[in-house]
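1. everything below, folded, please.
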Amino acid sequence: MSVTFNHTIIAAKDREESARFFRELLEVPEAPSWGPFVNVQLSDGVLLQFAEPPVDIQMQHYAFLVDDELFDRAYRRLQDGGVVHWADPQMRRPGEINHEHGGRGVYLKDPAGHAIELITRPYL
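-> Next up is the predicted model:
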């Protein structure tokens, strides 16, 4: 069997709010949830499981490869919603996107403070 990525647990201050943020940003439908998790399922079957841990949340980085049309819609929602975003991971170019690797990219923070990256072309 080949290796594929199946799921990850993402720490959230409010699991419902974080799951809703990702569903709206990535335009994916609600997924069945259970136990301490609120789940978001990506089109390739990968599950993002949001949970509220009893510890301080450490910032993580999550990058999503999206097509140009979804990038346009997501970026428009970021702008319309006044979401702070940057063209670079160092957060030195606010309000911009980048044109790295033959595509476009943007960085933002989710409701729990995780660094989110949307890119239209893979790095490799």
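2. alpha carbons only for contacts and neighbour counts from here, please
-> Will do.
3. show me where this structure has helices.
-> 15-26, 68-80 (DSSP state H).
4. now those in a markdown table, with distance to residue 112 and mean neighbour count?
-> Shown next, in a markdown table, are the helices of the chain (distance: least, Cα to Cα, whole Å; neighbours: other Cα atoms under 10 Å):
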| stretch | distance to residue 112 | mean neighbour count |
| --- | --- | --- |
| helix 15-26 | 7 | 18 |
| helix 68-80 | 16 | 15 |
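5. columns distance to residue 97 on top of these, output as CSV?
-> Output for the helices of the chain, formatted as CSV (distance: least, Cα to Cα, whole Å):
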stretch, distance to residue 97
helix 15-26, 16
helix 68-80, 9
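6. for residue 110, which of those helices is the nearest?
-> helix 15-26 (7.0 Å; Cα to Cα).
7. what angle separates that closest one from helix 68-80?
-> Orientation note: helix 15-26 sits at an angle of 120 degrees relative to helix 68-80 (axes from the mean of the first three to the mean of the last three Cα atoms, to 10 degrees).
8. for the comparison step, fold the sequence that follows:
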Amino acid sequence: MLGFARTGVGDTGMAFAKARLTLTVPEGGAVLRAHRQGDTTDEITPQHYAFLVAEDDFGTIFARIQQAGLTYWADPSHHRPGEINHNDGGRGAYFDDPDGHRLEILTRPYGSGG
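-> Prediction:
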């Protein structure tokens, strides 16, 4: 969905990486686990993951969200379904993974103005 490159398969599942973040998804894709370098915890709690993406990447990712039939929102509280936001002069959208993690794609950093 987000354009991560598959980096391998290990004991915990498939690993995907982009920049310095690695996402591990068990075989079957049931759980999203995000580990930063040096983090050895295995506990999984629903989280909010925001991905700052380029305008072109936003369009590609958002098209995948729509093609997959995922519900998306303009806000993290899920009060504006079927909309994207234009915060700070960019574009943004929220969508949930199957385990309740709130994923966000945005094209402008928080508070950057517009």
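9. if we can go back for a sec, for the helices of the first structure, which one sits closest to residue 37 of the first structure?
-> Of all the helices of the first structure, it is helix 15-26 that lies closest to residue 37 of the first structure, at 7.4 Å by Cα to Cα.
10. strands along the second structure, start to end?
-> 5-10, 13-18, 21-25, 33-35, 48-52, 72-73, 92-96, 102-106 (DSSP state E).
11. please produce JSON lines containing the ones you listed, extended by mean neighbour count.
-> Converted to JSON lines, the strands of the second structure look like this (neighbours: other Cα atoms under 10 Å):
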{"stretch": "strand 5-10", "mean neighbour count": "13"}
{"stretch": "strand 13-18", "mean neighbour count": "16"}
{"stretch": "strand 21-25", "mean neighbour count": "18"}
{"stretch": "strand 33-35", "mean neighbour count": "18"}
{"stretch": "strand 48-52", "mean neighbour count": "15"}
{"stretch": "strand 72-73", "mean neighbour count": "22"}
{"stretch": "strand 92-96", "mean neighbour count": "23"}
{"stretch": "strand 102-106", "mean neighbour count": "20"}
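12. can you put these in TSV and add distance to residue 82 of the second structure?
-> What follows is these, written out as TSV (distance: least, Cα to Cα, whole Å):
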stretch	distance to residue 82 of the second structure
strand 5-10	28
strand 13-18	27
strand 21-25	27
strand 33-35	26
strand 48-52	18
strand 72-73	6
strand 92-96	9
strand 102-106	14
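13. and of the ones you listed, who's closest to residue 61 of the second structure?
-> So among these, strand 102-106 is nearest, using Cα to Cα, at 8.3 Å.
14. residues in the first structure aligned with that closest one?
-> Under TM-score structural alignment, the match for strand 102-106 of the second structure in the first structure covers residues 115-119.
15. after superposition, how close is that stretch to the second structure?
-> Stretch 115-119 of the first structure, aligned to the second structure and superposed, deviates on average by 0.4 Å (mean Cα distance after the TM-score superposition for the first structure).
16. so stretch 81-91 of the second structure matches what in the first structure?
-> So stretch 81-91 of the second structure is aligned with residues 94-104, judged by TM-score structural alignment.
17. other residues contacting that stretch?
-> Contacts to stretch 94-104 of the first structure, defined as Cα atoms under 8 Å, 6 or more residues apart in numbering, come from residues 84-88, 105-107, 119-123.
18. show me what contacts the residue mapped onto residue 48 of the first structure from the second structure?
-> Counting by TM-score structural alignment, residue 48 of the first structure lines up with residue 23 in the second structure. With contact set as Cα under 8 Å, 6+ apart, residue 23 of the second structure has these partners: 15-17, 32-35.
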